[in-house]
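Asker: Predicted coordinates and the sequence they were generated for:
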Amino acid sequence: MALETLPLVEQPGQAVADFFGTSFPLMLRYSQMLIEQGQLRGLLGPRELPRLWSRHLLNCGAAEKFLPIGKNATVADVGSGAGLPGIVLAIMRPDLQFYLIEPLGRRAEWLEEVKEELDLQNVEVLRSRSQDLPADQQFSAVTSRAVANLNKLVRISGKLVAPGGIMLAIKGERAPEELANAREALVQAKLEAAHIEQVSSLMDDSVTRIIMATKRA
């Protein structure tokens, strides 16, 4: 995409740089890749790019503090698409091993390109649907964003959460309604203590809502 045709994107201030800390330089490089190729490759709509930081990168980064701690911890990102939140969280947490699950070939190819460009040694791209992965393949945490309503999400990916592990689903304003409608599916998937965490944005008055649940040990 020619420089003169690139969309105008909000600029992250010092508060955003401080939030991402040592991962900020890599986050800038990732944001540039999205700006240059996101719309062309059908990863983000033209209305989304101007709000890339507030609506997407910070929205995804809000889930980082809820990820597990431990050198053997693994994270599966279901329906990674453009890498939101999988790539964002992998940049922020180089101590964790991330598996980006994406069934569409062109999106899986994009994720491989991002992995190589940013030299993300802690990322593996799995071209698959989550429900098609081996039954014994489980992870310390399973993340998702804009994949499906919670009821369906739990049914197709709840099995990926290891006993004692957590599910983190980044949701919008309908999070309370989705949680209420998914109670039965959560019970069947042995996901307990389901609740909503809210994280305020650093750039506007928006709030990130994350539905969290723990797999029965």
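Answerer: Yep, that arrived.

Asker: contacts and neighbour counts: CA atoms only from here.
Answerer: Noted.

Asker: Please report how far the most centrally placed residue in the chain lies from Lys171.
Answerer: For the chain, Pro85 is the residue whose C-alpha lies nearest the centre (Cα atoms, centre = their mean; 1.9 Å). Using Cα to Cα, to the nearest Å, one gets 12 Å for the distance from Pro85 to Lys171.

Asker: for comparison:
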Amino acid sequence: MKHRSVEEIAREVFGDRFPLAERYRELLATEGTTRGLIGPREADRLWERHILNSAVVQELIPPDAAVVDIGSGAGLPGIPLALARPDLSVTLVEPLARRTVFLEAVAAELEPSIRVVRGRAEAPDVRKKAGNCDVVVSRAVAPLAKLSGWSLPLLRAGGEMLAMKGSSAAEEIERDRAEITRIGGRDLSILSCGSGLLDPPTIVVRAVRGARGVSAPKK
């Protein structure tokens, strides 16, 4: 982020909705920290390590998409995506009650159109409520094969899994490619988001749900 402040970059990413993003940052730094959703040492770097890191994934999401964020935790990446892209229909899936209480309060204040579903992504009731979506996003949730087993069944045929990963992305694809293909994922690729804005950019593993559906993942 040389030569530009974090706030300048955030204003570019969020546009006229920057005040909402700034309020989300405040909520993470206060309520999010108090509730144990964000580590206390993260408060000073919420923009670059969490909010902007999540929001730039919008580059990969088509207009008016139905997006499901699984294992949403403190709302990352789903809430930054909803704030940056009001055209998206965003559902946050989170199993823990204390987290869903926080997510519901944040959504009510900042973006009431965000839907919060309590449960695990693999649960039948969650698949019924959040399934057949266009995009499933996630951030630091699980190893890639397990994550694909949760994400792919929520997608319509041709929908995309976008999993935020770090430097291990290529290694995970190599290790898990056969299993991901078996359960219906195809066209695996590694993409970067936010180049020119973030240093380092956000790394995303992308997979497409095949038209033949998704079989149950191995136990």
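Answerer: Here it is on my side, so go on. Just so it is clear, the model here is predicted, and its values are computed rather than measured.

Asker: overlap in contacts of Pro85 and Lys171 of structure 1?
Answerer: With contacts defined as Cα atoms under 8 Å, 6 or more residues apart in numbering, the residues adjacent to both Pro85 of structure 1 and Lys171 are Arg145.

Asker: For stretch 161-169 of structure 2, buried residues please.
Answerer: Within stretch 161-169 of structure 2, the residues that qualify as buried are 161-165, 169, counting by 16 or more other Cα atoms under 10 Å.

Asker: Enumerate every residue touching the aligned residue in structure 2 for Leu126 of structure 1.
Answerer: Structural alignment (TM-score structural alignment) places Leu126 of structure 1 against Val117 in structure 2. Taking Cα under 8 Å, 6+ apart as the contact definition, Val117 of structure 2 lies against 91-94, 100, 126, 129-130.

Asker: With Asp132 of structure 1 instead?
Answerer: Taking Cα under 8 Å, 6+ apart as the contact definition, Asp132 of structure 1 lies against nothing.

Asker: ok, now how distant is it from Gln11 of structure 1?
Answerer: When distances are taken as Cα to Cα, Asp132 of structure 1 and Gln11 of structure 1 turn out to be 40 Å apart.

Asker: Going along the chain, name the strands of structure 1.
Answerer: The residue ranges that make up the strands of structure 1, judged by DSSP state E, are 74-78, 97-101, 123-126, 139-145, 161-171, 191-200, 207-215.

Asker: winner for burial among the ones you listed?
Answerer: Among these, the stretch with the highest mean neighbour count (mean count of other Cα atoms under 10 Å) is strand 74-78, at a mean of 27.

Asker: who touches the residue nearest to the centre of structure 1 in this structure?
Answerer: The neighbours of Pro85 of structure 1, taking Cα under 8 Å, 6+ apart as the test, are 57, 60-61, 77, 143-145.

Asker: how close does the match of Leu126 of structure 1 get to Leu60 of structure 2?
Answerer: Computed with Cα to Cα, the distance linking Val117 of structure 2 and Leu60 of structure 2 is 24 Å.

Asker: repeat for Asp69 of structure 2
Answerer: According to Cα to Cα, Asp69 of structure 2 and Leu60 of structure 2 sit 14 Å apart.

Asker: same thing with Asn53 of structure 2?
Answerer: Asn53 of structure 2 is 13 Å from Leu60 of structure 2, where distance means Cα to Cα.
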